[in-house]
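> Sharing a model prediction with you, sequence too.
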Amino acid sequence: MTNLSDVPVSDIDLYSDEVLSDPYESYRTLRDAGSAVYLERFDVWFIGRFKDVRKALSDWQTFSSDKGIGLNPIINEAWDEALICQDPPVHTERRKMINEVLGPVALKPLADTIDGRAEALSQRLVDMQQFDAVADFAHDLPIGVVMDLIGWPEDVRPSLLKLAEGSWNAAGPDNARMRSGLATLQEMMELITEVYDNNRAIEGGFASRLIEASHQGAITRETAIGMLAGYIVAAFETTISAMASSIWLFADNPDEWNKLRSNPKLAVSAANEIVRIESPLQNFSRWCSQDAEMSDGTVIPAGSRVIVSYASANRDDRQFAQPDRFIIDRKEKMNLGFGHGPHGCAGQGLARMELTAVFTAMAEQISGFEITGQPVRALNNISRAFRSLPANIIK
């Protein structure tokens, strides 16, 4: 057993309202304390330096997902069949089904649809002038494109969006948000199960293909439902978060918007920078299957639960120059906002297409953005997002 007198220890509460509202100073404190820091409040280890996070995400044999990615046993049991809670070779086989829908070949026919929707969205914002960056902007492409791609029945779409927003809370430690998230997650699972059992998915979409694979015996009913649930939560919440954050970041950094207007080809790197500096999914948990030595020599003992922090790694000054600055043409291209290794975000290609299309379209018509009211954060154990963000178009 590790002697805690020999390792960095912290009593920081990463899940308090104060820290969730602005976590980056706490991340810095933990990074500066060591490659791995024992959080005594939660009996977990925090990994926050870029080098160590990237290594942990690659080394699934040591930092395993198959005991769940949450910080409580209830969610880890409930999500047992979700793709993010599987290791290779099971994960590899199941992910092939996702890649058939979200790989480059499959997404290519969607390009014109996404571009057209992005141009229409940009024009609508110009016409509105005053808008909410979440409801009026960020919801448009993820809902319109992803809902069709998956093939959810029209009548369940509004409910799925609302339920997806709070479900990540269930992966946190035992607190009020976690308990609320479990109730939300249960409601979402019941809705998905109803669609599955009554075969109501729209023909040709990802959901109908998963359901058909289940009926043919390639996967179980529970696996199909679990995979659909995992995709819902990730696909909506993360892209919506990045979209809304883009308005906030460009309003606060008008020179960066002017860079994009002068060179629309920077839209791709702008999307990456948004995901770096405001990582939509801040942290996931892993189970340490064997003693793991970090880059500074700290050893995490086998059997430990760890927090692997994408958001902390993406602000690490050991990896990024001026990590707290939003720079759309920064030289350091690699970041972990979409994850890394076997569990790298399966939907990142689609997310990048949506973000790039929107920025390209808006750069042609919009001179800038202003935040016109108090931003409201949607405090969440895992994700970082706005609930509302009043804004104004500068024509």
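Perfect, thanks for sending it.

> going forward, measure contacts and count neighbours with C-alpha atoms only.
OK.

> And Asp112, how far from Asp174?
Spatial separation of Asp112 from Asp174 under the definition CA to CA, to the nearest Å is 45 Å.

> For the two, indicate the residue with more neighbours.
More crowded of Asp112 and Asp174, by other CA atoms under 10 Å: Asp174, with 16 against 11.

> How is the closest residue to His343 other than its chain neighbours classified with respect to secondary structure?
Nearest residue to His343, sequence neighbours excluded (CA to CA, 6 or more residues apart in numbering): Ile84, at 6.7 Å. Each residue gets one of three states, and Ile84 gets helix by DSSP: H, G, I helix; E, B strand; the rest coil.

> Who are the contact partners of Ile84?
Neighbouring residues of Ile84 by CA atoms under 8 Å, 6 or more residues apart in numbering: 65, 68-69, 230, 343.

> again, but for Tyr24
Contact analysis of Tyr24 by CA under 8 Å, 6+ apart lists 312, 315.

> Chain neighbours aside, what residue packs nearest to Trp257?
Leaving aside its sequence neighbours, Trp257 is closest to Phe250 (5.7 Å, by CA to CA, 6+ apart).

> Can you give me the neighbour number for the one you found?
Using other CA under 10 Å, Phe250 has 22 neighbouring residues.

> Would you mind confirming that Asp52 is in contact with Ser295?
Yes: with contact taken as CA atoms under 8 Å, Asp52 and Ser295 are classed as touching, separated by 6.5 Å.

> Which one of those two is surrounded by more residues?
The residue with more neighbours, out of Asp52 and Ser295, is Asp52; 20 against 14, by other CA under 10 Å.

> on contacts alone, who are the packing partners of the host helix or strand of the more buried one?
Secondary structure assigned from DSSP states H and E places Asp52 in helix 50-58. Using 3 or more CA pairs under 8 Å, 6 or more residues apart in numbering; DSSP states H and E as the contact criterion, the elements in contact with helix 50-58 are strand 305-309, helix 310-313.

> ok, second structure coming up, stack it against the first:
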Amino acid sequence: MSPIPTSDVDLYTESARADPYDIYAELRALGPVVYLSRYDLYALSRYDEVRAALMDWQTFSSARGVFVDPGVNAQLEGITLCSDPPEHTAMRSVLGRPLRPERMREVTPRIEAEADQVVARLVDRGRFEVVTELAEYLPMTVVSDLVGLPDHGREKMLEWAAAIWNTQGPADERAAAAGPAVEEFMAFAMNDAVPGKIDPDGWAAQLYEAADRGEIPHGKCPVMMLDYVTPSLDTTILAITNAVALFAENPDQWDLLRADRSLIPHAINESLRLETPAPQFSRVLTEDHEVGGVPLAAGSRVALLYASANRDERHYPDPVRFDIARRPSDHLAFGRGEHVCVGMHLARLEMSALLERLADRVARFEILERRPMINNGLRGLDHLEVAIEPAA
């Protein structure tokens, strides 16, 4: 049997965080499994292998953490992201109640009204900064309200969320710099985001109500706050920003969407496929297992490179082309299986509301300035200034 190919590529340099796609293509070409010697990880970079792993939680376990650094993984064992059924099922059931499609229908009028206001205001100006003025608006107004955190916590949510994502990689300078903010968030979750200090009708309060009913342990509530703060903010903000950038770069696709609004769900899927905000998580094998004919030993940590799989030429024809008629509903940006993103319906609702209204009022976007986000767990832009041509 051929040896597993080895690569000493570093996925956490600044250039790799800004643009990892050549590295991903190199890994896909090497084989279905590649050993990343820098981090003692086996990487799955092709679509079929990543999807199969996501659908097999019994073999590809999250219970020993889903990040890279062993210390961080040990600290996070037992949170929703870093657990398996039945524990994971119980926590996910509680977390997901306010995020179900039927509950999203209840908040849709509010999200659409806020989208109307922000888009009208920005389009009238003729140019704006997409991240802070457009993409952050709905998560930081509507969603932070729905979670029901105290005001002084909301002001820090973006800083805390970015810091938490920075701990996803190795123990490097970015992770070290994130430490104080992560500690500050955990202190807030333990001492301030508690009954008596949070909105009694908010999602955070519902965690404690579920604990009172015995559905989850009380001790889980503070760390479960992570599940409302981190996924509901950065990934959605990045997804909105990436979509605008892609439409600016591909005006023919914007014309298609403006002519046919039924393409909005497919445009969202295609932008998430092409520019995946959370490009990887890891798992640990619970038993000896073959991946693509390659034997891996129990206990091996395996990185699932979602963003690479979403550009796998074996699965998507011409994968680097932005094509909103592609309809890639099988993309892996939200994960799959047991750990599929619990907030994906909310993210889609926010993106749909903004794209619908932008399509009404904008004929063209022109990128004036852009800057990549450099973060160990996220990928996208942290600055995107655009000028717009108003619709006739």
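Received the coordinates, thanks. Because the structure is a prediction, the values reported are computed rather than measured.

> TM-score for these two?
Laid over one another, the chains give 0.96 as their TM-score (TM-score structural alignment, normalised by the length of the second structure), with 390 aligned residues with a CA RMSD of 1.5 Å.

> quick one, what contacts the aligned residue in the first structure for Thr241 of the second structure?
When the first structure is aligned by TM-score structural alignment, the residue opposite Thr241 of the second structure is Ala244. Residues in contact with Ala244 of the first structure (CA under 8 Å, 6+ apart) are 133-134, 137-138, 385-386, 389.

> Val131 of the second structure too?
Counting by CA under 8 Å, 6+ apart, Val131 of the second structure makes contact with 237-238, 241, 381-384.

> got JSON lines for those residues, with secondary structure too?
Compiled in JSON lines, the contacts of Val131 of the second structure are given as follows (three-state DSSP):
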{"residue": "Ile237", "secondary structure": "helix"}
{"residue": "Leu238", "secondary structure": "helix"}
{"residue": "Thr241", "secondary structure": "helix"}
{"residue": "Leu381", "secondary structure": "strand"}
{"residue": "Asp382", "secondary structure": "strand"}
{"residue": "His383", "secondary structure": "strand"}
{"residue": "Leu384", "secondary structure": "strand"}
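
> Would you mind listing which of those are buried?
Using 16 or more other CA atoms under 10 Å as the burial test, the contacts of Val131 of the second structure include 237-238, 241, 381-384 as buried.

> Make TSV from the residues you listed and add distance to Leu304 of the second structure to it.
Compiled in TSV, those are given as follows (distance: CA to CA, whole Å):
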residue	distance to Leu304 of the second structure
Ile237	23
Leu238	20
Thr241	24
Leu381	22
Asp382	24
His383	27
Leu384	28
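
> any idea which of these is closest to Glu369 of the second structure?
Proximity of those to Glu369 of the second structure, judged by CA to CA, is greatest for Leu384, which lies at 5.7 Å.

> and the closest one, what pairs with it in the first structure?
Residue pairing (TM-score structural alignment): Leu384 of the second structure is matched to Leu389 of the first structure.

> OK, contacts around that match?
Here Leu389 of the first structure is in contact with 132-134, 244, 248, 371, 373-376 (CA under 8 Å, 6+ apart).

> Mind doing that once more with 6 Å?
Taking CA atoms under 6 Å, 6 or more residues apart in numbering as the contact definition, Leu389 of the first structure lies against 132-133, 375.

> Please name the nearest non-neighbouring residue to Trp57 of the second structure.
Of all residues beyond its chain neighbours, the one nearest Trp57 of the second structure is Glu338 (6.9 Å), with distances taken as CA to CA, 6+ apart.

> er, Phe359 of the first structure I mean
The shortest distance from Phe359 of the first structure to any residue other than its chain neighbours is 5.8 Å, reached at Ala267 (CA to CA, 6+ apart).

> tally of neighbours for the one you found?
Neighbour count for Ala267 of the first structure, taken as other CA under 10 Å: 25.

> in which helix or strand would I find it?
Ala267 of the first structure belongs to helix 267-277 when assigned by DSSP H and E.

> How far does that helix sit from its chain's centre?
Here the centre of helix 267-277 of the first structure is set off from its chain's centre by 14 Å, with CA atoms, centre = their mean, to the nearest Å.

> average offset between that helix and the second structure?
Following the fit onto the second structure, the mean deviation recorded for helix 267-277 of the first structure is 0.9 Å by mean CA distance after the TM-score superposition for the first structure.

> name the helices or strands packed onto the following helix or strand past that helix?
Following the chain from helix 267-277 of the first structure toward its C-terminal end, the next helix or strand by DSSP H and E is strand 283-288. Applying 3 or more CA pairs under 6 Å, 6 or more residues apart in numbering; DSSP states H and E, one finds that strand 283-288 of the first structure contacts strand 63-64, strand 305-309.

> Report the mean deviation for the longest one after fitting onto the second structure.
With both structures laid over each other, strand 305-309 of the first structure and its partner residues in the second structure are 0.8 Å apart on average (mean CA distance after the TM-score superposition for the first structure).
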